[in-house]
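Trainee: My questions are about this predicted structure, shown below with the sequence.
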Amino acid sequence: MIVSELNYRVPSFAAHATKLRKSIQSFSGTTPNTYTRGPSATTATEKFAGAINLPDGDILFPPYGKGNIGLYSPLTQTYRDGPETPGSARFRGGVLHADTGLVILAPMLSPQVGIYDTRTGQFRLGASVGANFGSAGAIVSSVTGKVIFVPRSSPYLWIYDPVLDTVIQGPAHGASGTPFFSGAEELPDGRILLIPYSAGTFKIYNPRTGTITNGPSGVASAGFYGSAKLFTGDVVCAPYSSNVISIYRWESNTLFNVACPTGGAKFRGAALTPDGRVMFCPNNYDKVGWLDPSKLAYGEGETIGLGTTDKWMGIIQASNGEMILAPHTVEHVGRVQAVSAGASPRSSMLSIQWNKG
């Protein structure tokens, strides 16, 4: 697929889907799902929000209240502070824009876009977006090569060009319940699915036509917090206050629901495991949860022992196959050994299809 504005080739979803399908189908290990306390990231409250794989194997934690980029090495199992960020800059998630080597951080309470350069290890502020921009994440469009900011408090979609460092207003999404959305996934045909938090309805942005249409509705308020995509292209939504895990079937524009524990603020974020499950990042819930799409069933690990307070905010599969939890209010990085050995294809985990947090 050629991105006309930038004239570079984006590997198709189908290519990555085939790699993932073969990797999952050949998995023959066990699934211990063991939680381990990782290294300290200091005691600052509301430290990070999200997790993004870097080309060198490290994982980047976007700063929310910490005042610096967070960096975790799966190889050495160590944490280190990255470059400082302005005290007023709070970000919520981000995405690796592979062609430029830039990690674009979504401005939650930052007046400017955040930019981490993977080639130099330096941070800088980008285009101005104004106060209270309220983005809840970012995703790269394989159609345009541009970054789409997930609207949390804005009535509009916003589109960022990392080459020109410009932000333009996109179409109005028409949702009514705020905060509106908590994440996004690119579908196999290039359209982008917005995951409702309190919007009540899924919305679908078509970057070819610049329009937004409705998806399934009837989602509970504060229902979902993030998502992960299966190799089929279907999308699994992480239950926050919802008592079901919704699977968005992209070919039919319908939902399939799987029961999960009741209660609010359970999970914040989701990521694919090497054996094909979708694992959920525990927030107030004191266990790691997951969906097994082969059985359409929810499962969970042992009690972690941290109670019902806020814990982590963001999860990602590391280069060694471990699932890494981004520390938000807890002091330490979380590590979950989802499988006994192995990892998903690295090129897929670094691709714009799966590498966002």
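Mentor: Looks like it arrived, so ask away.

Trainee: Could you use CA atoms for every contact and neighbour count after this?
Mentor: Noted.

Trainee: Find out how far stretch 103-122 is from the centre of the chain, if you would.
Mentor: Counting by C-alpha atoms, centre = their mean, to the nearest Å, stretch 103-122 is centred 15 Å from the centre of its parent chain.

Trainee: Could you find the closest non-adjacent residue to residue 2?
Mentor: residue 9 (4.7 Å; C-alpha to C-alpha, 6 or more residues apart in numbering).

Trainee: My guess is that neighbour contacts residue 142. True?
Mentor: No. Residue 9 is beyond contact range of residue 142, at 9.0 Å (criterion: C-alpha atoms under 8 Å).

Trainee: Tell me how many other residues crowd the residue nearest to residue 314 when sequence neighbours are not counted.
Mentor: Leaving aside its chain neighbours, residue 314 sits nearest to residue 50 (4.2 Å; criterion: C-alpha to C-alpha, 6+ apart). Neighbours of residue 50 under the rule other C-alpha atoms under 10 Å: 30.

Trainee: measure residue 50 to residue 327 for me?
Mentor: Residue 50 sits 9 Å away from residue 327, going by C-alpha to C-alpha, to the nearest Å.

Trainee: okay, and the common contacts of the two?
Mentor: Common contacts of residue 50 and residue 327 (C-alpha atoms under 8 Å, 6 or more residues apart in numbering): residue 313.

Trainee: Second structure follows, compare the two:
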Amino acid sequence: MRISSYSRFSTSALAHLSSVRKTVDEAVSSDLVYTDGPAHGLDYDEAFVGAVELPDGRVLLSAYSGRQWAIYDPTENSLTNIATQSGSSRYNFGCLALNGLAVFAPRLASTVKYFDWRTNSFGEVTAVGGYDGAVALKNGKVLLVPRTAAYLGIFDPVNKTFSLSSVANPNALSAGCLLPDGRVIMVSWLSSDQPVYIYDPNTDTMETGPYIGAGPWAGACLTKTGDVVITPYSGNGLRIYRPQDGSFYERERDDFLGTGKCRGNGKLLPDGRIVFPPYNYGAVPVYDPVADTVESIDIGISGGTAQFAGAFSLPDGSVGLVPFDAGKIVIVSGTTSGKLSDAWRQGIFNNCN
């Protein structure tokens, strides 16, 4: 590993590890294991992009080219198609709003889609497309992260309204995660050297953070220590951004994924390790922020082709992978005993995109 030489914000590995180790893990780690979940049975590739964890333990997968909305039930290990998306509309990722609605970002669609798990019913609100993620804000609204849309989008799940923020899209953004203070970290999909962006919904303003290197970057995950681990798509390695002081720590690509790509926010295991959804990587990469180590688990799927796009947390602490071309859900777990911490539960909300 090395420390970034192209930003005054970069921090040392020693400082990074010292900060991380202040947190005591409450869960007991074990070897990583995986189980095959159900196949989706669709005739389309690019089936789903992202998913939302519902309060009753089920998971709703977001319709992409497969044009099906599907619910995964972990108690029955079943995947059921519940609705067909008409036309060529596609949705990228979503979140659970504070009022309980699952809200999905319109990527190639002209409506925001929402789902009420209490009635198993969908609704939609006229909007504009070009969004690549949704983040539930502490004020009850949902931030839509713009990839090609001109402005950040705001969806009000209570009044069922869509509006545009006054903040213009700075650089083809991709995904985001909520910070404990209510701000949102977003990353860029562009391949040139890009900064992180920090949106403040209280003031409807955007701040530019440190430049973290050439992307694209494809997600972010808030750790138990308050650091943000950024998902590399074609980005040059792994980045850990520290909002507390604006610094970041860097791992080289050959120390993480080789030439592999990930897509979507990382998801926390209860012991604090982070599972990344492998897009064209032949194994599931897992980062341990305490030991500053990366391991991977072979799930029997060849690399080189698009496999998963997004991940979701399950009530037992395991992490599910959303099938893009993979054809099936895969479940990864790595905790055998111990309390599921409040930090882990909060992480489901912060990293819901």
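Mentor: In hand now; what should we look at? Because the structure is predicted, anything quoted here is derived from the model rather than measured.

Trainee: so what's the aligned partner of residue 161 of structure 2 in structure 1 up against?
Mentor: Mapped onto structure 1 by TM-score structural alignment, residue 161 of structure 2 lines up with residue 166. The contact partners of residue 166 of structure 1, taken as C-alpha under 8 Å, 6+ apart, are 127, 160.

Trainee: Distance-wise, check residue 166 of structure 1 relative to residue 117 of structure 1.
Mentor: 17 Å.

Trainee: now do residue 219 of structure 1
Mentor: From residue 219 of structure 1 across to residue 117 of structure 1, the span is 37 Å (C-alpha to C-alpha).

Trainee: before we move on, what about residue 313 of structure 1?
Mentor: 23 Å.

Trainee: Who has more neighbours out of those two?
Mentor: Higher neighbour count among residue 313 of structure 1 and residue 117: residue 313, with 29 against 15, using other C-alpha under 10 Å.

Trainee: related to what we said a few turns ago, neighbour count: residue 9 and residue 142 of structure 1, which is higher?
Mentor: Between residue 9 of structure 1 and residue 142, residue 142 has the larger neighbour count (other C-alpha under 10 Å), namely 25 against 13.

Trainee: just checking, that one touches residue 3?
Mentor: Yes. Counting by C-alpha under 8 Å, residue 3 is a contact partner of residue 142 of structure 1 at 7.0 Å.

Trainee: corresponding residue for residue 313 of structure 1 in structure 2?
Mentor: Under TM-score structural alignment, residue 313 of structure 1 pairs with residue 309 in structure 2.

Trainee: helix, strand or coil for that match?
Mentor: strand (DSSP: H, G, I helix; E, B strand; the rest coil).

Trainee: which residues does it contact?
Mentor: So residue 309 of structure 2 contacts 48-50, 262-264, 277-279, 321-324 (C-alpha under 8 Å, 6+ apart).

Trainee: go again using 7 Å as the cut-off
Mentor: The neighbours of residue 309 of structure 2, taking C-alpha atoms under 7 Å, 6 or more residues apart in numbering as the test, are 49, 50, 263, 264, 277, 279, 322, 323, 324.

Trainee: What strand or helix carries residue 344 of structure 2?
Mentor: Using DSSP states H and E, residue 344 of structure 2 falls within helix 342-350.

Trainee: residues in contact with that helix?
Mentor: For helix 342-350 of structure 2, the external contacting residues (C-alpha under 7 Å, 6+ apart) are 177, 178, 179, 222, 224, 268, 270, 313.

Trainee: buried stuff in that helix?
Mentor: Neighbour-count burial for helix 342-350 of structure 2 flags 343, 344, 347, 348, 349, 350 (criterion: 16 or more other C-alpha atoms under 10 Å).

Trainee: Stretch 59-70 of structure 2 too?
Mentor: 59, 60, 61, 62, 63, 64, 65, 66, 67, 68, 69, 70.
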